[in-house]
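Asks: what shape does this take:
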Amino acid sequence: MKNKFINTLVVALSFTALAACQQEESVPEPAKTEVVAEVEVSDKPVDFSAKAEEISKKYIIADTHIDVPHRLLEKYDDVSEVTESGDFDYPRAVKGGLDAPFMSIYTPADLEEKGGSKEQAEKLIDMVEKMAQDAPDKFALAMSPGDLLRNFRQGLISLPMGMENGSPLEGELSNVEYFFERGIRYITLAHSLSNHLSDSSYDEARPNDGLSDFGREVVKEMNRLGMMVDVSHLSDKAFYDVLEVSEVPVIASHSSARHFTPGFERNMSDEMIKALADKGGVIFINFGSTFVSQASRDNYDAFKEARQTFMDENGVSVEHESVMNFTKQYREEKPFEFADLNIVLDHFDHVIKLVGVEYVGIGSDYDGVGDSLPTGLKDVATYPNLIEGLLVRGYSEEDIAKILSGNLLRVWTQVENHAQQQ
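Replies: All right, here's what the predicted structure looks like:
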């Protein structure tokens, strides 16, 4: 694994990560910067592909949402070696320059009612710990920006963890600290259904009218401990409740811009992105085709409607073999419409033009969005394609380094510093 520590620290915002490692100084708010292209003092054309490869090896690349643990729970693979399935394994991560993939500790929303959320989270955390224990020459846990940087020095891929869905707290405030001690460094308060903390953007039922009273207490406890609050998946009202309660910047670990998908509440509106940035928070762009492309959403919605009609007419459930046959035939006639790299780049552009380059990062949702990933960004080996696209659009190396990890390290450090000052 390459050593990128020195080069990473050259970036201004990454000095905040060094502060976390030393745990001495508070982190100042970064000033917004103009997007400035690098000036090449040469008549020779710029080789953007080669430059992108260089940058991918020179700076920390962090991705705040990768669903490897849940994928391995369904079918275990040794991701320290090449795997035939999924979007992540060690060789592909090295090829793509990925250094800090946040492992998503995901619990399905229906476990809130069925029970077993905490047990599920425990299994996934155990799995991530085992990944690091079984391949100590490749992976290491990371509980802080300082851990992440020390792992770089040793040439290791860090495995920080974020909990997707607050259901495992099971109504006990003490479980926030319990999971913090187990290594969880952010919690996505809800998932596809409203729960006992927060309403969900996917759920028509809004029993909490935003955050519940318990959800508000959870946000305060996360602030106290130094755990990042994640607003992805939340209803708009819950999002604004979080901003009202939290004393520190918050993150959207895997969301995109609603500007491109009008009416899709799971993404963030321009007003929400501005409010997030005003508080110092960061939106990490989700790569899923149906998150970034309205055409992909329309295509998928038409398929779902046709499938539902078939199920209703035949009195069968989605697991029935006839539905699988229907799906195969439908997709042969009307293939899924994938987004592409340029559409994903449009989301980065939109956020940066709206609030500045200091408030956007990468939250791909690899291993979490099935086979809907855009052309050019199919797995963790493809981050250089994203970097090349940013270079072509005129972003400077310094700004790209902020997108790759500097912005995350700044927020994470601010959250830690706040907790240490309590």
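
Asks: please make it C-alpha for all contacts and neighbour counts, starting now.
Replies: Fine.

Asks: where do the strands sit along the stretch 101-250 of the chain?
Replies: Ranges of strands in the stretch 101-250 of the chain, per DSSP state E, counting those that start in this stretch, are 139-141, 157-159, 161-164, 184-188, 228-230.

Asks: for residue 7, which of those is the nearest?
Replies: Across the strands of the stretch 101-250 of the chain, the minimum distance to residue 7, taken as C-alpha to C-alpha, is reached by strand 157-159, at 16.7 Å.

Asks: tell me what that closest one is packed against?
Replies: With contacts taken as 3 or more C-alpha pairs under 8 Å, 6 or more residues apart in numbering; DSSP states H and E, strand 157-159 sits against strand 100-106, strand 139-141, helix 145-153.

Asks: repeat the analysis, applying 10 Å as the threshold.
Replies: helix 90-96, strand 100-106, helix 117-134, strand 139-141, helix 145-153 (3 or more C-alpha pairs under 10 Å, 6 or more residues apart in numbering; DSSP states H and E).

Asks: need the winner for burial among the ones you listed.
Replies: strand 100-106 (a mean of 27; mean count of other C-alpha atoms under 10 Å).

Asks: this one next, for a side-by-side:
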Amino acid sequence: MRKLLVATLLSSATLFSCNKTQEKAPEEPALDIKTQAEELAKKFIITDGHIDLPYKLAEEGYMAIGEIPNLSGEIDGNFDFAKASQGGLNVPFMSIYIPASLQKYAGASKALADSLITMVEQITTTYPDHFALAGSPAEAQQNFEKGLISLPMGMENGSGIEDNIENVKYFFDRGIRYVTLTHSKNNLICDSSYDPSRKWNGLSPFGREVVKEMNAQGIMVDIAHVSDSTFYQVMEMTDVPCIASHSSVRKFTPGFERNMSDEMIKLLAQNKGVIQINFGSTFLSQKSRQLYDTAKIALKEFKMQNPNASDSAITAFSNQWLIDNDFFADVKDAADHIDHVVNLVGVDYVGLGSDFDGVGNSLPNRLKTAADYPKLIEELLNRGYSDEDIEKICYKNVFRVWDAVLTAAGKN
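Replies: I've put the predicted structure just below:
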């Protein structure tokens, strides 16, 4: 990729003309890289493909049409209004996450999806001075100009569609703008990268109908979590660009099918799609992946030795173990993944998909919450990325796909 170097001021010089010294006009002081990054984070829209706030709140006991925590301030976790405002996050896609365990209960997946969508709607009505829904890039742009954080929605796990193709339109009408076809287990649509049984060897016959109907309705097809075979079959049949809402690069995590191979990234780019980099340490670093299983064993032993340990004590042990064993990746690793995609296919096909509130305490150093996007931008500036490059990575690439999908469906 051709990268433009960050501009620097020329050193002061004394000019001579007719043997007389002439004063040079004063120059604006150069911004340090950190300040420049912070300013760009506020100047540009930042969209993130995957924030797991709704399910996190549900797990904590907050349900739709019930009490909503004070998201106008700071809450425990990776995302809230204060953190997003500090980091410049303007368009976080709220993940409507459906656990694979619900797939065996008829109606359960759709019911949970409806409940979580209603919760997101309630957040916007409870805090209308901070949050608003957005069903298109144009609406997100309007919200940005009003100083509001947009909360578009993506369904993580197409099991919410269940066995009824009409539910694709139903969920578009409810505000869903992408569907991750599956999650940790094979479902009625396709095979999962995490499930070794490979029931369908890719897409099911129903799954092919779902992909076509998503194209027709204006819902982005999200290939995060799917098996490789599913990915290639989607690429063969989709009429519009696709996204990987929260996936990273397999080159750095060999054998981890959940991340994307170079061949897949190239094909996604040919489709004009976008890979949005997941920030979880086990997605970014092979060392973190190798330590993950050891960490689980250590935690299991701690619980056996301390059967009455409180949740806070268990969390404290886990956090300390990760620190002591140098588990965490770093913001530099996230930038390495972006670099690799850019060098492989160009800057037009990469974005951000943190998985905040979805990967627990595995987030990398200097990239722990929604307040930290400027640190990633700073790292990119240090590597020679131009403002234009960073604007594309922050939102323009994803908005291009989102617009294309809506336009193809006649919804723009």
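
Asks: TM-score of the superposed pair?
Replies: Overlay of the two chains. TM-score (TM-score structural alignment, normalised by the length of the second structure): 0.88; 385 aligned residues with a C-alpha RMSD of 2.4 Å.

Asks: that older thread, could I get the helices and strands packed on strand 157-159 of the first structure as CSV with distance to residue 212 of the first structure?
Replies: Formatted as CSV, those follow (distance: least, C-alpha to C-alpha, whole Å):
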stretch, distance to residue 212 of the first structure
helix 90-96, 39
strand 100-106, 21
helix 117-134, 19
strand 139-141, 32
helix 145-153, 31
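
Asks: of all these, which lies closest to residue 66 of the first structure?
Replies: Of all those, strand 100-106 sits nearest to residue 66 of the first structure, with 5.4 Å by C-alpha to C-alpha.

Asks: so where is that closest one in the second structure?
Replies: Mapping strand 100-106 of the first structure onto the second structure (TM-score structural alignment) gives residues 91-97.

Asks: hmm, back to that, which among the helices and strands packed on strand 157-159 of the first structure is found nearest to residue 371 of the first structure?
Replies: Nearest of these to residue 371 of the first structure, taken as C-alpha to C-alpha: helix 90-96 at 17.0 Å.

Asks: mean deviation of that closest one from the second structure?
Replies: In the superposition with the second structure, the average deviation recorded for helix 90-96 of the first structure is 0.8 Å (mean C-alpha distance after the TM-score superposition for the first structure).

Asks: ok, back up a step: just give me the mean distance for the match of strand 100-106 of the first structure relative to the first structure.
Replies: Superposed on the first structure, stretch 91-97 of the second structure shows a mean distance to its aligned partners of 0.2 Å (mean C-alpha distance after the TM-score superposition for the first structure).

Asks: centre of the chain to that stretch, how far?
Replies: Relative to its chain's centre, stretch 91-97 of the second structure lies at 8 Å (C-alpha atoms, centre = their mean, to the nearest Å).

Asks: so which of the helices and strands packed on strand 157-159 of the first structure comes closest to residue 374 of the first structure?
Replies: helix 90-96 (15.9 Å).

Asks: which other residues reach that closest one?
Replies: Helix 90-96 of the first structure is touched from outside by 1-2, 53, 56-57, 61, 78-83, 87, 97-101, 138-139, 156-157, 379-385, with contacts defined as C-alpha atoms under 10 Å, 6 or more residues apart in numbering.

Asks: among those, which lie within helices?
Replies: 53, 56-57, 383-385 (DSSP state H).

Asks: list just the nearest of the residues you listed to residue 295 of the first structure.
Replies: For these, the minimum distance to residue 295 of the first structure (C-alpha to C-alpha) is 22.2 Å, reached by residue 385.

Asks: residue in the second structure matching the closest one?
Replies: Using TM-score structural alignment, residue 385 of the first structure sits opposite residue 375 in the second structure.

Asks: in contact with its match, which residues?
Replies: 33-34, 37-38, 41, 87, 331-332, 366-367, 381.

Asks: tabulate the residues you listed (TSV), appending distance to residue 228 of the second structure.
Replies: Output for the contacts of residue 375 of the second structure, formatted as TSV (distance: C-alpha to C-alpha, whole Å):
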residue	distance to residue 228 of the second structure
33	39
34	39
37	36
38	38
41	34
87	34
331	27
332	27
366	31
367	29
381	33
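
Asks: among those residues, name the buried ones.
Replies: Applying a neighbour-count criterion of 16 or more other C-alpha atoms under 10 Å, the buried members of the contacts of residue 375 of the second structure are 33-34, 37-38, 41, 87, 331-332, 366-367, 381.

Asks: what's stretch 287-299 of the first structure aligned against in the second structure?
Replies: Taking TM-score structural alignment, stretch 287-299 of the first structure hits residues 279-291 over in the second structure.

Asks: mind checking the end-to-end distance for that stretch?
Replies: 17 Å (C-alpha to C-alpha, to the nearest Å).

Asks: now do that stretch: distance to the chain's middle.
Replies: Distance, centroid of stretch 279-291 of the second structure to centroid of chain: 16 Å (C-alpha atoms, centre = their mean).

Asks: sounds good, over and out.
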